[in-house]
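**Student:** starting from these lines, generate the structure:
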Amino acid sequence: MPTRIAALGYHQPEHRLTNEDLSGMVETSDAWIRQRTGIVTRHIAREESVADLATAAAGKALAAAGLGPAEIGQVVVATCSAIDRVPSIAAEVAGRLGIQGAVAFDLNNGCAGFTTALAVADHAVRAGAARHALVVGAEKMSDVTDYTDRSTCVLLGDGAGAAVVGPAAQPGIGPVVWGSDPTARDAVRLRGDWHPRFAQDGQKVFRWATTALAPLAREACERAGYAPGELGAIVAHQANLRIVEALARQLDAPGAVVATDVVTSGNTSAASVPLALAKLVERGEVTPGTPTLLFAFGGGLSWAGQVVRCP
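**Tutor:** So this is what the prediction gives:
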């Protein structure tokens, strides 16, 4: 059974943390941050939890799809920043939205969490295990940020994005290309007793992302039956503007809109791809049916990506 993304939704906290704000907290500057990351501002949740962010985004996606809670058979929340382990954030979202009887679970694949979860939902719907699935990427990275470390605190933000996956007449979600390189698993870390702190080997991640990812992204295009030049949009994990732009150049897709939500949202880990995609659709920068590459990467080191048609 072919599948598609039927609808999207997103949510970000109202409070914004600017580069100027950060320059008063650590030894940094607006110019230093922009030059190295491209980030200007990021959203920070003061009172909202990961479950609050996820539920808000999921509710919007469900409403946009025109579906009731009884029509959802699977809820998957991709997150690496949730404090609560049991019940899962997915179970919390399902309960708040009145979704009864659906399988609900969290998935942690770092920044590649949403595209991994999207593939899991795609497989479940295609196999007939669920009629519709609700997939959410939600992070409160401010909970795990060390605001004394200028190399990481300038990167991270909070937010959530969601998608409803359902059956389709024509394929709308392409085959996933996913994997990991566990020999480099320590390059991105979130370890220790709660309260852990995010850490990474920034140079190692940058070199890997700008050299290893393009062939994998091309493979995702090929498996979906597209040449990169046929893409209408590229939505990569919003880790760093330099990485996003490098991947787009290497793919050689001159007609594609390239999502750059990182500039105003920062790195929101598993939330970054659905946030950026939902905003492109909301602003009308892509039209329904536009072939769009989703590709995310991060801790593990892991990656997952697929070509989808925009709702």
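
**Student:** contacts, neighbours, all on C-alpha from now
**Tutor:** OK.

**Student:** residue 119 should be in a strand, yeah?
**Tutor:** No. Residue 119 sits outside any strand when classified using DSSP: H, G, I helix; E, B strand; the rest coil, being helix.

**Student:** name the nearest residue to it, ignoring sequence neighbours.
**Tutor:** Nearest non-adjacent residue to residue 119, counting by C-alpha to C-alpha, 6 or more residues apart in numbering: residue 176, 6.2 Å away.

**Student:** what's the burial count for the one you found?
**Tutor:** Residues lying near residue 176 (other C-alpha atoms under 10 Å) number 24.

**Student:** so it versus residue 77, what's the distance?
**Tutor:** Separation of residue 176 from residue 77 (C-alpha to C-alpha, to the nearest Å): 18 Å.

**Student:** again, but for residue 183
**Tutor:** Remark: distance between residue 183 and residue 77 (C-alpha to C-alpha) = 26 Å.

**Student:** the two: which is more packed in?
**Tutor:** Legend: neighbour count by other C-alpha under 10 Å for residue 183 and residue 77, higher for residue 77 (34 against 9).

**Student:** residue 138 is in contact with the more buried one, correct?
**Tutor:** Yes. With contact defined as C-alpha atoms under 8 Å, residue 77 reaches residue 138; the gap is 7.0 Å.

**Student:** one more to line up against the first:
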Amino acid sequence: MLGSRIAALGHHQPSRVLTNADLEGMVDTTDAWIRQRTGIATRRIAGEDESVTDMAAASAAKALAASGLEPAEIGLVTVATCTAIDRCPSIAAQVAARLGIPSAVCFDLNNGCAGFCTALACADHSVRAGAARHALVIGAEKMSDVTDWTDRSTCVLLGDGAGAAVISEAKGQDAGIGPVAWGSDPARAHAVRLADSWQPRFTQEGQAVFRWATGELPTVAREACHRAGIATTDLAGVVTHQANLRIIEPLTRQLDLRDDVVIARDVIDSGNTSAASVPLALSKLVERGEVPSSAPVLLIAFGGGLSWAGQVVTCP
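**Tutor:** Purely as a prediction, here's the structure:
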């Protein structure tokens, strides 16, 4: 039976590091306050001349090179983002042009922080249906463009970056992307917002998001494992959306994981990078060799909408 797998990963972050000490000079906050409430120590901030497209293309180029594929073999390019300024051409089309991908279908997908896992599922479905043999899936965000740097409750959270995955056709036991568990709760969509302006600012109802994520998402995580045919005790790693360490830790504690499971905590160094956070964190884990090749890893992303998407993948 036709399926797909992650063949390669890549990531990119801007060079500028914004520390908690830096933020102390910008708003009424302290390093202790930020760490206690978010777990974040630093985040990366793109310069004015570094766009969402720049970061997406940089991460995609690394993933494509690692895959060993030629650009012409890529049949689909999709970019998950909620911070793109350009409406048309899509960021995906611009990335394809930069990488010399000649004729792939290209589109952007906006599902907030759940965007990458949503886009990964769409690419998996396309490969399973025979519409493409290889796909490039990217999560890229320039959250600094939508940050209110006078609001200490949100500006301490956000960072910029991108992560990418090459998805390839696989058959039988080689298939490595499990069925997606996804959905939304539109009645609570107001809890995370980028709206009402051509230059919107990120706002959220922090306590409402915390209660929703820690209360509802463990069920989604278990459902993703069930659909993949494994138990949570079989997982070698868990990569959640890197929203806040105070969400990641109680969420994963509810999953009955083994003591040796690797839990991504890239939020400490990178902050909340929205749709970029899952591929960014996963790429780093694989690059550092913290999760072995072919090991099962749960990906689960959540955020604006309120939306969620999760699947079990095997590491490349």
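
**Student:** TM-score them against each other, please.
**Tutor:** Here the TM-score for the pair of chains, by TM-score structural alignment, normalised by the length of structure 1, is 0.99; 311 aligned residues with a C-alpha RMSD of 0.6 Å.

**Student:** residues in contact with the aligned residue in structure 2 for the residue nearest to residue 119 of structure 1?
**Tutor:** Superposed on structure 2 with TM-score structural alignment, residue 176 of structure 1 falls opposite residue 180. Residues counted as contacts of residue 180 of structure 2 (C-alpha atoms under 8 Å, 6 or more residues apart in numbering) are 121, 224, 227, 309, 310, 311, 312.

**Student:** confirm the fifth one sits in a strand?
**Tutor:** It refers to residue 310 of structure 2. Yes. Assessed with three-state DSSP, residue 310 of structure 2 lies in a strand.

**Student:** which residue is the nearest non-sequential neighbour of the counterpart of it in structure 1?
**Tutor:** Under the alignment (TM-score structural alignment), residue 310 of structure 2 maps onto residue 305 of structure 1. Sequence neighbours aside, residue 295 is the residue nearest to residue 305 of structure 1 in space, at 4.1 Å (criterion: C-alpha to C-alpha, 6+ apart).

**Student:** would you confirm that the one you found belongs to a strand?
**Tutor:** Yes. Assessed with three-state DSSP, residue 295 of structure 1 lies in a strand.

**Student:** need the counterpart of it in structure 2.
**Tutor:** Per TM-score structural alignment, residue 295 of structure 1 is aligned with residue 300.

**Student:** shouldn't its match be in contact with residue 221?
**Tutor:** Yes. Using C-alpha under 8 Å, residue 300 of structure 2 is in contact with residue 221, at 6.8 Å.

**Student:** shared neighbours of these two, which are they?
**Tutor:** Contact criterion C-alpha under 8 Å, 6+ apart; residues shared by residue 300 of structure 2 and residue 221: residue 310.

**Student:** residue 239 of structure 2 versus residue 302 of structure 2, what's the distance?
**Tutor:** From residue 302 of structure 2 to residue 239 of structure 2 the distance is 12 Å (C-alpha to C-alpha).

**Student:** where do the helices of the stretch 1-150 of structure 1 begin and end?
**Tutor:** Secondary structure of the stretch 1-150 of structure 1 (DSSP state H, counting those that start in this stretch): helices at 19-23, 30-37, 50-65, 89-97, 113-127, 150-153.

**Student:** show residues contacting the fourth one.
**Tutor:** Judged by C-alpha under 8 Å, 6+ apart, the contacts made with helix 89-97 of structure 1 from elsewhere in the structure are 50-51, 54-55, 58-59, 69, 75-77, 82, 100, 102, 104-106.
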